[in-house]
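**Student:** sequence first, predicted coordinates after that:
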Amino acid sequence: MSKPQFLLSSVAIAVAGFFFTQGVATVATASDKVGFEPTTEQKVTTRQVALLLDKAHYLDQPLDKEMGKKVLSMYYDALDPNRTIFLQSDIDELNAKYADSYAERLKRGDLSAGIEVFERYRTRMNEYYNTAKTLLGTNVNLKTNQSIILDREKEPRFASKDEQLKYWHNQITYTLIGITLGQENDQAKDKAFLDNPELARGQDLVKGDERTPSQILLNRLNRQQQQLARLKNDEIMESVLNNAMLAYDPHSNYYAPVQANEMQIQTNLQLEGIGVSIRPDRKNPDYIRIVSLVDGGPAQKTGQVKANDLILGVAQENGQMVDTVGYTTREIVALIRGAKGTSVTIKIKQPNAPDSSARTVTIVRDVIAQEDAGVHHRVVELPYEGGIKRVGVIEIPSFYLNFKARRSGADINDYRSVSMDTEKAIKALNEQNIDGLVVDLRNNPGGSLDEVVKMLGLFIKEGPLVQIRDNRGNVQVFEDGDGGKQLYTGDMAVLINLGSASASEIFSAAIQDYGRGLVVGNTTTGKGSAQTQRDDLALGSATLTQRKFYRINGGSTQNKGVVPDVELVNIYEGIEFGEREYKNPLEWDTIKPTEYKVEGKYSKSLIDGLIASSKSRQESDPQFKYLLELNAIRALDDDKKPVDVNIDKRRAKNTMIEQKTLMAENARRQATGEKPYTDWATYQASIDALAEERSLMKEHERPKLPESEAYILETARLMFDGKKQIK
């Protein structure tokens, strides 16, 4: 059995949700009771997952009858998050059959109840698709006097079929209105590109889509229905087991083999494949387009694969060619990836060429290092009090570590870790005589506990760094173990936001508690739990919450997160995101603080002064003013309130939102000396061209967006302002 590895990451969320779309409910048919017969491995895996929950989860909550009811309810909500698929009578029927026995079934390795629930869902979805197609074959009235609530998560399930049919018709009509208005917008952008070719930045961005809105929606529904039909038994098992784990907390997860491989890639920063990045084609999303090739990767070495090629099919070594038109990127990635040294054949063609011109290319898979995904550093010059301050910036996307390589005893120089990469970045910045350092942890989901402890040791001289408590109340204190070494001793600040989670919260909390630096930005996710990664299952892998971590001052970051010393504009304002929005989050609490020596001291009066001066700057800074206005515009839409199913009313509201958005954009352009956009279509065309251009660049080579860079500059200014007053 492999040694459990503690993970501190918010990446581990529900993974089976890619097919949980809005759907349907009608009278049950016999077909929804015909599922698959689980294999021995699937049954063993089910027993293993049930045992982990019953005996090893942090909550110490047995998987008993009452918990089984909660698990089953969680599964309904995962399949039907908007409560448009199952009728209340469906839930009553399934509960009568399975609620009391659901937990015991899982512990026996019996997946039959979960399979029947899923097959009922699949039957309903197919009925919904057929209903939608029938409606789209008619002349749909887009000017109704109806309204619809888009977010029905808190609404009751439909009590009758008639009530549900009315909702479906409104929902389909509302979707068709959106596509119609979107197509009008695309046509206006096409005209802008044709009238002003310079807007396209040398790219072919004219869509020229001749399909009707009904045809576009029909194609979309067909793709979704085909994807549903292609779901494999392992993926259905994943949906059942993953939601059993999510009933305990948001970060305990089960991953089927394909998804388990994805998780390893995220934490290891390497993969075994052919070295291409892909995404749906902009003009025809039935096709998946190759966006770029990795320098020196297997695909590039063939000389036969080009950027912009469309993928028509994939064949495994000695296998049949699979027609992948209509496949998702996830499905194609699963086909392309495989063991190093094996071959895969792809069928590709150039855009605007007939399928008959397609060519096949056989490529030998190899390990592809994701160099672009790691730590990056740079120097920013900040005008400050009549001079220039040289600010070092270290961008840390995650606390990554190649666990597999480390466990196998590989040499430390042969694999990547965030602490080693950060150490190199600090040394490089020290040589450039920086005046201060900003550690950018925005949208960093976390990662390895060991790595965040090593990272903190680079900045803190000595002392405790984080506390971990298990479900029996045992507390372990992680200390800085480098003998008092401190690679960086200068001024520093940490930039965080709502997307900063777990290991990011440990790092920023320790810096804040020691007074080692200023913490700036927005309150973090609030993911204060630690998971073990279990690779010892019969199929796939799991992450299981077994510990909670605490600051050295005794407070948990769970739920509450890390509150910054100085708040900046919150780009996630009004968006349901973070631990506080998840179902079944662990509670916030405190334990005994550790003994530690504060390195710096930011007094309350000092912080209050920094807050006041920063607020004044944000209110006048063009970038922050722009972001504040976008927050206000976003608040105009509330999916929990009824919206009109009428194209004229929706067009009028869209026009109002477009005008406000364009005014906000032009205000900041004028404030920064740029030429304002003449109209919405020109603005949108320019945005599309810029996005396309940036997508072809490596991440660290993309010019920084001014609204993002404003956070770096304001954080640095606060750091220097604080230095003048700190005692």
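**Tutor:** Done, it's in.

**Student:** hey, let's count contacts and neighbours off CA atoms from now on
**Tutor:** OK.

**Student:** surely residue 539 forms part of a helix?
**Tutor:** No. Looking at residue 539 with DSSP: H, G, I helix; E, B strand; the rest coil, it is coil, so not inside a helix.

**Student:** count the neighbours of it for me.
**Tutor:** 21 (other CA atoms under 10 Å).

**Student:** list the contacts for it?
**Tutor:** Residue 539 is in contact with 41-42, 45, 256-257, counting by CA atoms under 8 Å, 6 or more residues apart in numbering.

**Student:** one more time with 10 Å, if that's ok
**Tutor:** Going by CA atoms under 10 Å, 6 or more residues apart in numbering, residue 539 touches 41-46, 48, 234, 238, 254-257, 260.

**Student:** can you tell me which of those is closest to residue 383?
**Tutor:** residue 260 (47.4 Å; CA to CA).

**Student:** just the contacts of residue 539: which are in helices?
**Tutor:** 41-46, 48, 234, 238, 257, 260 (DSSP state H).

**Student:** take a look at this one as well, against the first:
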Amino acid sequence: MAAVRDLSITVGLLVALAGAPALAQEREPAAPLPLNELRTFTEVLERIRTSYVEEVDDATLLENAIRGMLEGLDPHSAYLEPEAFQGLQDTTTGQFGGLGLEVGQEDGFIKVISPIDDTPASRAGIEPGDLIVKIDDHPVKGMSLMDAVDRMRGPAGSKITLTLVRGAGRPFDVELERAVIRVRSVRTDTLEPGYAYLRITQFQNNTGDEVRRSLATLKEQGELKGLIMDLRNNPGGVLQSAVEVADAFLSDGLIVYTKGRLPNSELRFNATAANPGGDLPLVVLINGGSASASEIVAGALQDRGRAVIMGTDSFGKGSVQTVLPLNNDRALKLTTALYYTPNGRSIQAQGIEPDIVVQRAQLTRDADEVSYREADLLGHLNNGNGDGQERPTVRTPATGANAERDADYQLNQALNLLKGLNITRRQ
């Protein structure tokens, strides 16, 4: 993913800067260069230099050729110019400019992978899977991903209009105001006494440490009976941070491994004995916006039987990108390996299938519902337990945090499952 300072979006998915294999010193024997294709290349270059309607300098033509080489490989490989290279580093530290979108390219359009929490994009209601078909009335069909990014750049406070298509619906416009995006990687909440919620927005350099600190804080607040880890709409991030998060709930064994063409691209990441999560009952929520590092965590915890995975199929981005610095503050973002779950499953274009499929939905309560019980009947017998408390006849709707939780059907179902897991553990 190429992110840029004051960038409208970050491109693709957050790249695995840490833990990704570097270029090996020992390379496969180079095949002979295809002379016919090289002759064609130089002929095309010369024709453009002499015949194109406007004069184009050689440096621009060569940079365009390099960019085309990378963009023709896969959606996640790219040639990063200085601004894009700097912006990419900004995203892994949690602060960058833009709208707060993670995007890729599909059928010539820009596809939203995930909006980032608490950003202009998420507040505007942009959803995973939305297609961006116009940027300020400029059609994106035929644009490269980086060209689209350039059009969406702009200073914080400036406005931009995106034309989106959702599903089979008609195009609609969304006006957004660019902002400096400060991403909070981890946040926690108490759903009910003993049951906690841990949301990971994206995997930054310090996410593993934040998760461990959050677990320690939750335990200090009282008995912890179960935890929901929410990875929905988490587009990924730093590979090493994903390993550290999974390690917080595993005491040993394999977490993830990578395989590529280079000898040192075959890496294995194992859990350590320091797991603050212990054997705490754990439910992990995923959806189509969960990608890359999110899928590593979900896949590891699923294969190791450490958590119940709930929600819908994840995105399926199972490749590792290595950032290779070049001269003049430029870099290559190159796909160098695929990663696999402990059981040998490749996530690439497959994703993680949840153990329990729960589609997105919303619960509504009937405010006029009246519930009667035996204790409400006039002259009912007492139970002999000394419980003389009167019970309310009308059950009032939930408010505040409980109402917000109940409105999130997947989260509500995860909490119910977590309670069930805790009950069976006590038996």
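**Tutor:** Thanks, I have the structure now. The structure displayed is predicted, hence computed values, not measured ones.

**Student:** which stretches in the stretch 251-400 of structure 2 count as strands?
**Tutor:** 254-259, 268-270, 282-286, 308-311, 319-325, 331-340, 356-357 (DSSP state E, counting those that start in this stretch).

**Student:** same list (those strands) but as JSON lines, adding mean neighbour count and distance to residue 212 of structure 2.
**Tutor:** Listed next are the strands of the stretch 251-400 of structure 2 as JSON lines, based on neighbours: other CA atoms under 10 Å; distance: least, CA to CA, whole Å:
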{"stretch": "strand 254-259", "mean neighbour count": "22", "distance to residue 212 of structure 2": "17"}
{"stretch": "strand 268-270", "mean neighbour count": "16", "distance to residue 212 of structure 2": "17"}
{"stretch": "strand 282-286", "mean neighbour count": "26", "distance to residue 212 of structure 2": "15"}
{"stretch": "strand 308-311", "mean neighbour count": "24", "distance to residue 212 of structure 2": "20"}
{"stretch": "strand 319-325", "mean neighbour count": "22", "distance to residue 212 of structure 2": "25"}
{"stretch": "strand 331-340", "mean neighbour count": "22", "distance to residue 212 of structure 2": "24"}
{"stretch": "strand 356-357", "mean neighbour count": "14", "distance to residue 212 of structure 2": "27"}
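
**Student:** which residue lines up with residue 533 of structure 1 in structure 2?
**Tutor:** When structure 2 is aligned by TM-score structural alignment, residue 533 of structure 1 is paired with residue 323.

**Student:** could you find the closest non-adjacent residue to its match?
**Tutor:** residue 333 (4.6 Å; CA to CA, 6 or more residues apart in numbering).

**Student:** can I assume the one you found is in contact with residue 73?
**Tutor:** No. Residue 333 of structure 2 sits out of contact with residue 73 when judged by CA atoms under 10 Å, with a separation of 11.1 Å.

**Student:** quick one: contacts for residue 454 of structure 1?
**Tutor:** Residue 454 of structure 1 touches 418-420, 423, 465, 479-482, counting by CA under 10 Å, 6+ apart.

**Student:** A helix includes residue 233 of structure 2, no?
**Tutor:** No. Secondary structure assignment (three-state DSSP) places residue 233 of structure 2 in coil, not in a helix.

**Student:** and it, what does it touch?
**Tutor:** 102, 113-117, 127-128, 200-202, 285-291, 294, 314-315.

**Student:** what's the match for it in structure 1?
**Tutor:** Checking TM-score structural alignment: residue 233 of structure 2 goes with residue 443.

**Student:** ok, that match to residue 11 of structure 1 distance?
**Tutor:** As defined by CA to CA, to the nearest Å, residue 443 of structure 1 lies at a distance of 11 Å from residue 11 of structure 1.
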